[in-house]
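Enquirer: Have a look; sequence and predicted model below, questions after that.
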Amino acid sequence: MSRKSKPPVALYSALADTTRCRILEILKVAPTPVHVLTEAFSISRPAISRHLRVLKSAGLVAEVKKGRENVYAFRPAKLDAARNWLEAIRSSDLSTGEVVEDAPAPVIEAAPVVVVEPVPAAPKTTRASRKKPVVIAEKPAIEPTPTPQAPSASQMGFDF
């Protein structure tokens, strides 16, 4: 694998859905027609077809037309690119080729918890209370201190 290989994003995107992963588990056993795959799920046949289209575009399944049926087969060799990339990223720095030791995970401290007391509801009015004005002193609202927010995905340069 070359040092400048790109991560197999299409494979990971295809594998990021539980339905598509389950489809691959079924196809691992044997090539299967779409109508049989549909029976294994509680979603519609068009939805299964959309999932199969994603898997096909990632190269994880092959489609063979047999008469009126579309039979899909799992292509496990296509996972090699993902496995190789993960091994390369796990064992070395792709830009320098240097081996990176297992570093401890960074410690992320939780933001402090702010407790805000609820404001009591206004008392119900009765006929007697309507005759005389009742003045209720309200507590001033407690402003919660702003908690630091983690940067959103769009702030980090990711496009989800």
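Expert: Nice, thanks for sending it over.
Enquirer: CA only for contacts and neighbour counts going forward, please
Expert: Will do.
Enquirer: Which of the residues in stretch 63-73 are classified as buried?
Expert: 63, 71, 72, 73 (16 or more other CA atoms under 10 Å).
Enquirer: Please disregard the earlier target; I meant stretch 23-38.
Expert: 23, 24, 26, 27, 31, 32, 33, 34, 37, 38.
Enquirer: Kindly check the end-to-end length of stretch 67-79 for me.
Expert: One end of stretch 67-79 sits 29 Å from the other (CA to CA, to the nearest Å).
Enquirer: hold the first one in mind and look at this next one:
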Amino acid sequence: MFETFAALAEPNRFRIVELLRAGPRPVSDIGERLHLNQPQVSKHLKVLKEAGLVDVQPKAQQRLYELKAQPLRELHEWLERYRQLWDARFDAMDELLEELQHKEKGHGRKPRQ
């Protein structure tokens, strides 16, 4: 999990992952779309590959890079646990606010503006 976060923390690598969501792409296309030169793209793709986020498939003279689903699924599952925790906390806060507003109305106070 740490490798996934570390790899995605760099903005250009995050942008590459976002671009690859649409499907496999060669290094040259990634560079053109993100305005990066080939050595930069290759360096970022190497880090993403080492983190297990992308895979490479040779096709004629090109190498196509594509996302690997498993690390992203694992990240989603990990984040989902925290989303559930925060949703529960926000629900509890909403209930408390409703209770306070109800009490305020019951005592004839005007709500603060």
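Expert: Noted; the coordinates are in hand. Quantities reported herein were computed from a predicted structural model and do not represent experimental measurements.
Enquirer: Put one on top of the other, what's the TM-score?
Expert: Here the TM-score for the pair of chains, by TM-score structural alignment, normalised by the length of the second structure, is 0.66; 88 aligned residues with a CA RMSD of 2.0 Å.
Enquirer: before we move on, the earlier item: would you format the buried residues of stretch 23-38 of the first structure as TSV with secondary structure included?
Expert: Below are the buried residues of stretch 23-38 of the first structure laid out as TSV (DSSP: H, G, I helix; E, B strand; the rest coil):
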residue	secondary structure
23	helix
24	helix
26	helix
27	helix
31	coil
32	strand
33	strand
34	helix
37	helix
38	helix
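Enquirer: Let me see the ranges of the strands in the first structure.
Expert: 32-33, 61-66, 69-74 (DSSP state E).
Enquirer: Columns distance to residue 129 of the first structure on top of those, output as TSV?
Expert: Converted to TSV, these look like this (distance: least, CA to CA, whole Å):
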stretch	distance to residue 129 of the first structure
strand 32-33	74
strand 61-66	74
strand 69-74	75
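Enquirer: So for residue 12 of the first structure, which of these sits nearest?
Expert: With CA to CA as the criterion, residue 12 of the first structure lies closest to strand 61-66 of these, at 14.0 Å.
Enquirer: So which bit of the second structure is the closest one matched to?
Expert: Mapped onto the second structure using TM-score structural alignment, strand 61-66 of the first structure covers residues 54-59.
Enquirer: Check the mean deviation of the matching stretch from the first structure.
Expert: Taking mean CA distance after the TM-score superposition for the first structure, the mean distance separating stretch 54-59 of the second structure from the aligned residues in the first structure is 0.8 Å.
Enquirer: Please state the offset of that stretch from the chain centre?
Expert: Distance of stretch 54-59 of the second structure from the chain centroid (CA atoms, centre = their mean, to the nearest Å) equals 22 Å.
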